[in-house]
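# build me a structure from this.
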Amino acid sequence: MDAQDLVALIAARVATVPRLMVGIAGPPGAGKSTLAESLCTRLNADLATTPAAIVPMDGFHFDDAVLEARGHRPRKGAPHTFDVAGFHHLLTRLRGNEPEVALPVFDRSQELARAGARIVTPAQRILLVEGNYLLLKQDPWAKLKPLFDLTVFLPVPIGELERRHIQRWLGYGFTPEAAETKARSNDIPNAELVVRDSAPADFNLIY
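Model (predicted):
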């Protein structure tokens, strides 16, 4: 399946349900956010009467102060550094089609989540939920999958993910050695976990 096929599938399925929740999962660095933004733009252009919105998992990062207190700051981005219960509650509210639901959004420039940074209304009948661990089989993450009407996984070879993460840290001014250490100490273990322990998605998409 490619992105064009996915747009067509979403357009067909949303006609049959009050709200369609699409889970876009994959390892860190696979391109989930980029895909979600591209899909949202395309869907909002093609289906003007059925608006789409993005629901990012990253808004549920624990704050650095919490991670520091727990000794988890070096592993920020790993499954145990997210408020999974809060995220599950948000998705449950979105399935309930409440009049208005506020979402937290992660601000990468400040490395923190901003509460109430985005609003979802009933008019937005297509929700593109994106995150690393949406299909993880470990509890409590395993409770998320039943909340999605459609799931998509972005498979990317570990070698390519390692290259992308090292390049990312180089872009932040790290030396080549430090960038490689940074990627291999956290990013790549997280990616390997997602690839190894995610439940099968309805579709795989190369993006």
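# when you work out contacts or count neighbours from here on, use the C-alpha atoms and nothing else.
Noted.
# now the strands for the protein?
For the chain, the strands defined by DSSP state E cover 20-25, 52-56, 101-107, 112-120, 126-131, 150-153, 203-204.
# make a markdown table from the ones you listed and add distance to Pro79 and mean neighbour count to it.
A markdown table is the format used below for the strands of the chain (distance: least, CA to CA, whole Å; neighbours: other CA atoms under 10 Å):
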| stretch | distance to Pro79 | mean neighbour count |
| --- | --- | --- |
| strand 20-25 | 13 | 25 |
| strand 52-56 | 15 | 23 |
| strand 101-107 | 16 | 18 |
| strand 112-120 | 16 | 15 |
| strand 126-131 | 11 | 24 |
| strand 150-153 | 17 | 23 |
| strand 203-204 | 22 | 16 |
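# make TSV out of those strands and add distance to Ala12.
Formatted as TSV, the strands of the chain follow (distance: least, CA to CA, whole Å):
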stretch	distance to Ala12
strand 20-25	10
strand 52-56	14
strand 101-107	25
strand 112-120	22
strand 126-131	11
strand 150-153	12
strand 203-204	15
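# just want the most central residue of this protein.
Centroid check for the chain by CA atoms, centre = their mean gives Gly131 as the closest residue, at 1.7 Å.
# what's around the nearest residue to Thr121 once chain neighbours are set aside, how many residues?
In this structure, Thr121 finds its nearest non-sequential neighbour in Glu100, 4.8 Å apart by CA to CA, 6 or more residues apart in numbering. Look at Glu100: counted by other CA atoms under 10 Å, it has 13 neighbours.
# test my guess that Glu100 contacts Arg118.
No: with contact defined as CA atoms under 8 Å, Glu100 does not count as touching Arg118 (10.3 Å).
# what's near enough to touch Ile54?
Applying CA atoms under 8 Å, 6 or more residues apart in numbering, we find Ile54 in contact with 36-37, 40, 127-130.
# mind checking how far it is from Ser198?
Ile54 is 21 Å from Ser198, where distance means CA to CA, to the nearest Å.
# Trp169: what's it in contact with?
Listed by CA under 8 Å, 6+ apart, the contact partners of Trp169 are 179, 182-183.
# thinking Ile158 is in contact with Asn190, fair?
No: Ile158 is beyond contact range of Asn190, at 10.7 Å (criterion: CA under 8 Å).
# which of these two has more neighbours?
More neighbours surround Asn190 than the other of Ile158 and Asn190, with 21 against 17 (other CA under 10 Å).
# surely the more buried one and Gly26 touch.
No: the criterion here is CA under 8 Å, and Asn190 misses it with Gly26 at 10.4 Å.
# let's see this one next, to set against the first:
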Amino acid sequence: MDQRTDRPLSPYRHFSRADWARLREDTPMTLTQEEVTRLRSQHDRLDMAEVEDIYLPLSRLLSMYVAATQRLYRAQQKFLGTGDAKMPYIIGVAGSVAVGKSTTARVLQALLARWPNVPRVDLVTTDGFLFPNAVLERENLMERKGFPESYDISALLRFLSDVKAGRRPVTAPIYSHLVYDVMPNHRVEVDRPDILIVEGLNVLQAGRPPRDGSAVPFVSDFFDFSVYIDADEPVLREWYVDRFLRLRGTAFSDPKSYFHRYAKLSDKEAIDTATSIWERINLVNLTDNILPTRQRAGLILKKGANHLVSDVALRRL
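Down below sits the predicted model:
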């Protein structure tokens, strides 16, 4: 464990990669190489070593946290004399565009679902709670897509409230990255899972609370644990541009793609276009809305330019 004395007082315990990896202890590797390959996003470089060093220790920690929460639930159940079913343990995954949130969320889902008691682990992305493009266009918010005001926060809060209340089943809208819009009449069902992972850019966002105090004000108020995936801005910019270049020959080449117009760009045109989008939209969102929420996370995974986690910060209890 990092015991350096030059670090200022912090609510976090800081670990080097090697120190964090040792906390895996005897947690078994339950994913195959083929499964890891399928779980990572196209531009990520997740490999077996990253799963073993970073995500298996995190899986072990979360298994302890979930077990402790269930013990607390049983204590309250005994105190109240009730027979209510246990509520899902909700994990939030936050971070910038292109940082690897989706891969992290999928890996955690796969690992947690392999625990001996085979819990049900569901995954929902907040993209589905974006307002439809028609609404964003009407409100002149298309260039603010991914910013807090582009989400139907009331619907997202209702969804999480229903999940925590044990309502079954609960459904969430589905977003298509191909057409860059919410899909009408397409929904994913969440039916009382043991664990629910909620992944999104602004899931740790804190806004102005309701004056009358009658509603749960923030998405993160429903989280039992949260993870922030971090990387320096120049690194994120490079990853975003690299992903844009890769997408020219894959998703953008589909005539149905919202970004099909970018498929024939030259390398220079694509780099200039991606850099402009990053600076005009994603960098502003990162600086104004996403990065300021980093210190609200229970765990911060800091990535280097090689896409690998170099440092881990775990919030003290």
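# TM-score of the superposition?
After superposition, the two chains reach a TM-score (TM-score structural alignment, normalised by the length of structure 1) of 0.90; 206 aligned residues with a CA RMSD of 2.0 Å.
# what residues sit buried inside the host helix or strand of Ala21 of structure 2?
Ala21 of structure 2 belongs to helix 17-22 when assigned by DSSP states H and E. Buried positions in helix 17-22 of structure 2, judged by neighbour count with 16 or more other CA atoms under 10 Å: 17, 20-21.
# what of stretch 40-57 of structure 1?
With burial defined by 16+ other CA under 10 Å, the residues of stretch 40-57 of structure 1 counted as buried are 40, 42-44, 50-57.
# and these, which two are furthest apart?
Using CA to CA, these span at most 22.5 Å, a distance reached by Thr50 and Met57.
# show me what the residue nearest to Thr121 of structure 1 aligns to in structure 2.
If you follow Glu100 of structure 1 across to structure 2 using TM-score structural alignment, you land on Pro169.
# would you check that Asp2 of structure 1 makes contact with Phe153?
No: applying CA under 8 Å as the test, Asp2 of structure 1 and Phe153 come out as separate, 11.5 Å apart.
# which neighbours do these two share?
Common contact partners of Asp2 of structure 1 and Phe153 (CA under 8 Å, 6+ apart): Leu205.
# I'd like the distance between the match of Glu100 of structure 1 and Phe223 of structure 2.
19 Å.
# give me every residue that touches the closest residue to Pro74 of structure 1 other than its chain neighbours.
Spatially, and ignoring its direct neighbours in sequence, Pro74 of structure 1 is nearest to Asn186 (7.6 Å; CA to CA, 6+ apart). Residues counted as contacts of Asn186 of structure 1 (CA under 8 Å, 6+ apart) are 74-78.
# all helices of structure 1, in order?
Secondary structure of structure 1 (DSSP state H): helices at 3-14, 32-46, 64-70, 84-95, 158-171, 176-182, 188-197.
# distance to Phe106 of structure 1 added to those, as a markdown table?
Output for those, formatted as a markdown table (distance: least, CA to CA, whole Å):
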| stretch | distance to Phe106 of structure 1 |
| --- | --- |
| helix 3-14 | 25 |
| helix 32-46 | 12 |
| helix 64-70 | 12 |
| helix 84-95 | 13 |
| helix 158-171 | 18 |
| helix 176-182 | 21 |
| helix 188-197 | 18 |
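# out of those helices, which comes closest to Pro140 of structure 1?
Across the helices of structure 1, Pro140 of structure 1 has its closest neighbour in helix 84-95 (6.9 Å, CA to CA).
# tilt between the closest one and strand 20-25?
Inter-element angle recorded for helix 84-95 of structure 1 and strand 20-25: 150 degrees (by axes from the mean of the first three to the mean of the last three CA atoms, to 10 degrees).
# please state the offset of helix 84-95 of structure 1 from the chain centre?
Remark: helix 84-95 of structure 1 is offset 14 Å from the chain centroid, using CA atoms, centre = their mean, to the nearest Å.
# that one vs structure 2, mean deviation?
By mean CA distance after the TM-score superposition for structure 1, the fitted helix 84-95 of structure 1 averages 0.8 Å away from its aligned residues in structure 2.
# which neighbouring elements make contact with that helix?
For helix 84-95 of structure 1, the elements it packs on are strand 101-107, judged by 3 or more CA pairs under 8 Å, 6 or more residues apart in numbering; DSSP states H and E.
# residues near Arg167 of structure 2, how many?
For Arg167 of structure 2, the neighbour count with other CA under 10 Å is 14.
# likewise His80 of structure 1?
14.
# so what corresponds to it in structure 2?
Match for His80 of structure 1 (TM-score structural alignment): Glu149.
# same deal with Leu127 of structure 1?
By TM-score structural alignment, Leu127 of structure 1 lines up with Leu196.
# cool, Lys32 of structure 1 as well?
In structure 2, the residue matched to Lys32 of structure 1 (TM-score structural alignment) is Lys101.
# if I look at Gln124 of structure 1, how far off is Gln167 of structure 1?
To Gln167 of structure 1, Gln124 of structure 1 is 36 Å away according to CA to CA.
# which position in structure 1 pairs with Ala206 of structure 2?
In structure 1, the residue matched to Ala206 of structure 2 (TM-score structural alignment) is Lys137.
# quick check: its match vs Leu193 of structure 1, distance?
10 Å.
# likewise Val7 of structure 1?
Distance of Val7 of structure 1 to Leu193 of structure 1, given as CA to CA: 28 Å.
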